[in-house]
Structure formats: structure tokens, C-alpha cells
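> only geometry, no sequence info:
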């Protein structure tokens, strides 16, 4: 079990470091230039993923709370609430990123073109709505989780060494699960729709370019590379999110958490926020150029 915990520590450490690097890059990009909507969305998604990795499986917060000598009940409620909020925001902001990129690359003759000039005006309000909705919707975690009590009569479901889910009315639990599922299905449906649109657009654009230029002169534009990156992230997100959702939903419905399954869920839950910055770093020419400029300086310093 200790080896598995070391893997989780390595995964979360890599995720935090990679996201911190990307976050610093976007801070300088946003403050130094006129930011694009995609950059602002990616900046917020990166920040969300840092908090998500830190609270995922309470690997980091457990140690921090123990150093601060904070009560177990507060540890549990804070960890689960923040993590649920960040998970909800992750799917919302990823969906927004997919929609904005689809609108950005759409030709002037398409139906989406009329929304281009409205992007910067309305997506700030979308951020506010997403944060407000998820902060309020996840508030049930404050009441449904708490410090583990070694009393069998309470019918608790222990999920960590100090934290457990408390029994909840089956109707309320089913209602929360239904609303969460509907939200996720709706957002994933939008992501798949916009992703299909972008794939069709890229295919048609590639075919047109082959008629105009020889293949050896073809070079992917920044817009095309950004679209391919977002498509990759969306597909990866959909797979990882639904695996995590299936595991957590099954556990809640059966009211049973197996330590092995819980460990697998922690790993799956942190996979997307860990992979996302690595994909961004490897596919964004601006970040690659920054790394190329930093490498000679770091080499000289050592």
C-alpha cells in the first residue's frame, strides 16, 4: 500500500509543478499582452487543477492540517467541499474552452460566427455563473461528510483515516446524484458536439489546403494546433471523468468503499489535471519558446 501511496505522491507532485509552471506563464501572458479568450479560460482551468490535485485524495491537505493541528471534522468538510467544487468547475470550464475554440475557428459564413464578437463580453459572466453554481451546488458536502466516529450504529461509510460519509435520506441522495448526472451529461454532450464540429472543420480545411499547396509546404497554423490540443484534452477528460464518476456513484449507491477502489479513484481523479498542463506545454509554441530561452541560462548557471 505504501508503494501505491508513493505513486499518488509522485502524480500529485508532478501535477502541481506542471500546473504551476503553466499558471505562471499565463500570468505573464495575460498581464503583458492583450489576452485571448482561450488564454483566460486556460489560466482559470490551470488554477482549478492545482487546487483539484492538492485536494484530490487529501494527500497534501492531510499533512498540512496535521501540522496546523486542525480538528478532523473541519479537515474533512473543507477537503471534500473544495474538491467537489473544483471537480464541478473543471468540467464546466473544459466545456467552455471547447465551445469558445469552436466559435473562434468557425468561418465567417457559419452560424457560430455571429457569436465571435460577443465572446469577450459574455464569457466573464459565464465564469461568475459557474463559480456561483458550483459553490452552492456542492454545499451538501458540508453536511454529508465529517470526522470519522468509531461507532457502528451511525452506519458511516469510512473513506479516509479520519473522514467518512454520513447516512443521507435515500430520496435526497438520489436527487443529488440525478442532478449531478444531468449536469455532467449536458456538459459532456456540448463538448462532444463542439468537438465533432471542430473535427469536421479541420478535415475540410486540410482537404482545401491540399488543393492549394503541395503537401511539403503545409504547416499547421497556431489555430489548428490549439484546436487539436483542445480536442485531445476534451476526449481525455470525457474518458477520465466518466470512469471517476462511475466509481464514485457506484460506491455511494452501494454505500461501500473498498480501499483498493478508493486508491484507483484517487489516481483516476488526478490524471486529467496532471496530464492537461503537460499537453499544453508540449503543444503551445509560446511555452516551448520560453523553455528554449530558459535552457541556455539554466545550463550556464550550473
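Received it, and whenever you're ready, just let me know what you need. Fair warning: this is a prediction, and the values are worked out from it, not measured in the lab. Numbers count the residues shown, from 1 in each chain.
> switch to C-alpha atoms for all contacts and neighbour counts from now on
Noted.
> Provide a list of residues in contact with residue 38.
Shown in contact with residue 38 (Cα atoms under 8 Å, 6 or more residues apart in numbering): 97, 100-101.
> out of the residues you listed, who's nearest residue 16?
residue 97 (20.9 Å; Cα to Cα).
> The closest one against residue 43, yeah?
No - look at residue 97 against residue 43 with Cα atoms under 8 Å: they stay out of range, at 10.8 Å.
> what sits in contact with each of those two?
Common neighbours of residue 97 and residue 43 (criterion: Cα under 8 Å, 6+ apart): none identified.
> if we can go back for a sec, just the ones of the contacts of residue 38 in helices?
When DSSP state H defines the helices, the subset of the contacts of residue 38 inside them is 97, 100-101.
> Can you show me the helices along the protein?
Using DSSP H, helices in the chain cover 2-32, 37-55, 59-68, 72-105, 119-137, 140-144, 170-212, 222-254, 259-283, 285-301.
> Between the two ends of stretch 131-146, how far is it?
Distance between the two ends of stretch 131-146: 24 Å, counting by Cα to Cα, to the nearest Å.
> again with stretch 207-227
With Cα to Cα applied, stretch 207-227 spans 17 Å between its terminal residues.
> what does it contact?
Against stretch 207-227 from outside (Cα under 8 Å, 6+ apart): 101-102, 105, 198, 202, 283-284.
> The closest residue to residue 165 other than its chain neighbours - how many residues pack around it?
In this structure, residue 165 finds its nearest non-sequential neighbour in residue 145, 4.5 Å apart by Cα to Cα, 6 or more residues apart in numbering. Counted with other Cα atoms under 10 Å, the neighbours of residue 145 add up to 26.
> quick one: contacts for residue 145?
Going by Cα under 8 Å, 6+ apart, residue 145 touches 76-77, 80, 163-166.
> how many other residues sit next to residue 271?
Counted with other Cα under 10 Å, residues neighbouring residue 271 total 19.
> Next up, a structure to set beside the first:
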């Protein structure tokens, strides 16, 4: 069990460090120059993923809050609510990344081109919509999550050491499941559609560059690198999402969470917010150049010392 804890600690630490680093980087970019829509979306994404990792089960697993004398019921309700909100925001934000990148790289002759000059305004409106929806929709977790009691296992589904889900009305449960599934299927459909559109644009661009014998320019294109990164993140998100979704729905219908299933789901549901910052850091030329400058400065200081 200790080795499993070490895996969770490593994943949580890596996720928090990567996302906090990106959060400071994008915040600095936004505050010191005219922000680009994609930087604003990426900044929000790093905040969402930081909160997802922090509220994703690691602190319950280690009972780190016990020393703070926080009521278990309050802890369970707040932490579950925060995680569900952030999970919903994550899929919405990933969809935003895909849509806005598709608009950014769209040719001037396409129907999407007319939206380019107002992308910043649209980003702000999109933020307000997705936050309002997810904050209100996820509020049901406050009523159906509580601290574990001495009731029989048929009346509660333990999902952590100290927290459990309690039964809800079948109509309400079915309605919540239907709305959640409909939202996620729609957003994933949009992601896959825009991803296909971006692949087609990249393919056409590559053919044109080959024809013009300027393939080196294509490889150096920041737009292409950003598009490839977003495509990779979308594919990674969709795969992990359906694994998590399958486990959640199966456990909900059977009203049972065994320890092995719960462990696998904990690892899966935090894999995306952990891997995402690593992919972004390795693909953003601004971050790479900044790290190279910092390395050069450190080497100079060592030589002078």
C-alpha cells in the first residue's frame, strides 16, 4: 500500500508543480502584454487543473486535514463540489482550446475567419458561461455527499476513507446523469469536429509548402506547433475521459465502488491535469527560451562564483 501511496504523491506533486509553474507564466504574460485568447484559456486551464489535482482524492487518502479539525461532513461536501466543478470546467476549457485554435488557424476565406478579430471578447463571454453553468449544475453534490456513517453499505457508497455518496431519487439521478452525459458527449463531439478540421488545414498547408519547397518554414510555424499540441491534448483527454466515465457510470448503476476500481479511477482522473502542463511546457517555444536563458544565467553565476 505504501508503494501505491508513493505513486499518488508523485503524480499529485508533478501535477501541482507543472500547473503552478504554467499559472505563473501565463499570468505574467497576460499582465505584462496584450493577452492572446489562447494564453487566457491556457491560464484558466492551469488553474482548473491545479484545483483538480488538489481536490482529486489525495488529501482524503492521507487524512491530511485531520490536524486542522475540519468537520468531515463539511470537508466532503466542499471538496467533492470543487472537484466536480473543476472536472466540468476541464472538459469545457479543453473544448474552448480546440475551437479557438481552429478559428485562429482558419484561412481568410473560411466562415470562421470573421470571428478572429473578436476572439478576446468571445473568450470572456465563454468564461462567464462555463463558470456559471458548472458552478450551478454541480451543486447537487452538496446534498448527496457526506461523511461515512455506520449505515449498511447498501445505503451508502464509500468513495474515500471518510466520504460517501448517498442514494438519490431515481428521477433526479437519471436527470443528472442524462444532462451530464449530454453535455460531455456534445463537447467531445465539438472537440473531435474541430480537431478533424485542424488536421485538414494542416494537411493542406503541408501540401502547399511542399509544392513551394518551403517545408522548413512549415516546421518552424508556431501555429502548427500549437495546433499539434492541442490535437494531442484533445486525443489524450477523450481517451482518459471515457475510461473515467465508464468506471463512474458502472459504479453508479451497480452502486458499488471496490478499492481496486477506486484506485484506478483516482489515477486516471488525475492523469490529464498532470500530463497537460508537461506537454505545454515542452511545446511552447516561449517557455523553452525562458528556461534556456535561466540555465545560461545559472551557468554564468557558477562560473563567476
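Now that the structure is in, tell me what you want to look at. Every value quoted in this text rests on a predicted model; they were computed, and no experiment measured them.
> Quantitatively, what TM-score do the chains reach?
With the length set by TM-score structural alignment, normalised by the length of structure 1, the two chains reach a TM-score of 0.96; 302 aligned residues with a Cα RMSD of 1.6 Å.
> Make a ChimeraX selection of the buried ones in the contacts of residue 145 of structure 1.
With 16 or more other Cα atoms under 10 Å as the burial test, the buried ones among the contacts of residue 145 of structure 1 are selected in ChimeraX as follows:
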select :76,77,80,163,164,165,166
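> hmm, back to that, which among the contacts of residue 38 of structure 1 gets closest to residue 68 of structure 1?
For the contacts of residue 38 of structure 1, the minimum distance to residue 68 of structure 1 (Cα to Cα) is 37.3 Å, reached by residue 97.
> Can you get me a residue count around the aligned partner of that closest one in structure 2?
In structure 2, the residue equivalent to residue 97 of structure 1 is residue 97, according to TM-score structural alignment. Neighbour count for residue 97 of structure 2, taken as other Cα under 10 Å: 26.
> Residue 62 of structure 1 too?
As a burial measure, residue 62 of structure 1 scores 20 neighbours (other Cα under 10 Å).
> residues contacting it?
Residue 62 of structure 1 sits next to residue 75 when contact means Cα under 8 Å, 6+ apart.
> same deal with residue 88 of structure 1?
Residue 88 of structure 1 neighbours (Cα under 8 Å, 6+ apart): residue 134.
> Now do the counterpart of it in structure 2 against residue 60 of structure 2, distance only.
With TM-score structural alignment as the criterion, residue 88 of structure 1 lines up with residue 88 in structure 2. Distance of residue 88 of structure 2 to residue 60 of structure 2, given as Cα to Cα: 21 Å.
> will you turn the ones in helices among the contacts of residue 38 of structure 1 into TSV that also has distance to residue 251 of structure 1?
As requested, these are exported to TSV (distance: Cα to Cα, whole Å):
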residue	distance to residue 251 of structure 1
97	31
100	35
101	36
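> ok, for the alignment partner in structure 1 of residue 197 of structure 2, nearest residue in space, not its chain neighbours?
Counting by TM-score structural alignment, residue 197 of structure 2 lines up with residue 197 in structure 1. Closest residue to residue 197 of structure 1 apart from its sequence neighbours, by Cα to Cα, 6+ apart: residue 102 at 7.2 Å.
> quick one: the residue nearest to the spatial centre of structure 2 and residue 295 of structure 2, what's the gap?
The centroid of structure 2 falls nearest to residue 90 when counting by Cα atoms, centre = their mean (3.9 Å). Going from residue 90 of structure 2 to residue 295 of structure 2 by Cα to Cα gives 33 Å.
> Likewise for residue 130 of structure 2?
Using Cα to Cα, one gets 39 Å for the distance from residue 130 of structure 2 to residue 295 of structure 2.
> try residue 109 of structure 2
Separation of residue 109 of structure 2 from residue 295 of structure 2 (Cα to Cα): 44 Å.
> Which one's more surrounded, these two?
Between residue 109 of structure 2 and residue 295, residue 295 has the larger neighbour count (other Cα under 10 Å), namely 12 against 8.
> What is the burial count for the match of residue 197 of structure 2?
By other Cα under 10 Å, the residues close to residue 197 of structure 1 number 15.
> What of residue 129 of structure 2?
12.
> who's in contact with it?
The contact partners of residue 129 of structure 2, taken as Cα under 8 Å, 6+ apart, number zero.
> now it: how far from residue 96 of structure 2?
12 Å.
> what's the answer for residue 265 of structure 2, then?
Residue 265 of structure 2 is 25 Å from residue 96 of structure 2, by Cα to Cα.
> between those two, who's got more neighbours?
Taking other Cα under 10 Å, residue 265 of structure 2 and residue 96 do not tie; residue 96 has more neighbours (22 against 19).
> How about that one, nearest residue that isn't a chain neighbour?
In space, residue 96 of structure 2 is closest to residue 41, 7.4 Å off (Cα to Cα, 6+ apart).
> Would you check how far apart the one you found and residue 136 of structure 2 are?
From residue 41 of structure 2 to residue 136 of structure 2 the distance is 21 Å (Cα to Cα).
> tell me the contacts of residue 156 of structure 1?
148, 164-167.
> Show me what it aligns to in structure 2.
Aligned counterpart of residue 156 of structure 1 in structure 2: residue 156 (TM-score structural alignment).
> how much space between residue 174 of structure 2 and residue 180 of structure 2?
Residue 174 of structure 2 is 10 Å from residue 180 of structure 2, by Cα to Cα.
> between the two, which one's more packed in?
Between residue 174 of structure 2 and residue 180, residue 180 has the larger neighbour count (other Cα under 10 Å), namely 15 against 12.
> Show me what the more buried one aligns to in structure 1.
Structural alignment (TM-score structural alignment) places residue 180 of structure 2 against residue 180 in structure 1.
> Also residue 4 of structure 2?
For residue 4 of structure 2, the aligned position in structure 1 is residue 4, judged by TM-score structural alignment.
> Grab the nearest non-local neighbour of that match.
In this structure, residue 4 of structure 1 finds its nearest non-sequential neighbour in residue 263, 7.9 Å apart by Cα to Cα, 6+ apart.
> got a list of contacts for stretch 104-122 of structure 2?
Outside stretch 104-122 of structure 2, the residues that touch it by Cα under 8 Å, 6+ apart are 36-37, 100, 103, 198, 201, 223.
> Check the burial of residue 257 of structure 1 by counting its neighbours.
Neighbourhood size, residue 257 of structure 1 [other Cα under 10 Å]: 18.
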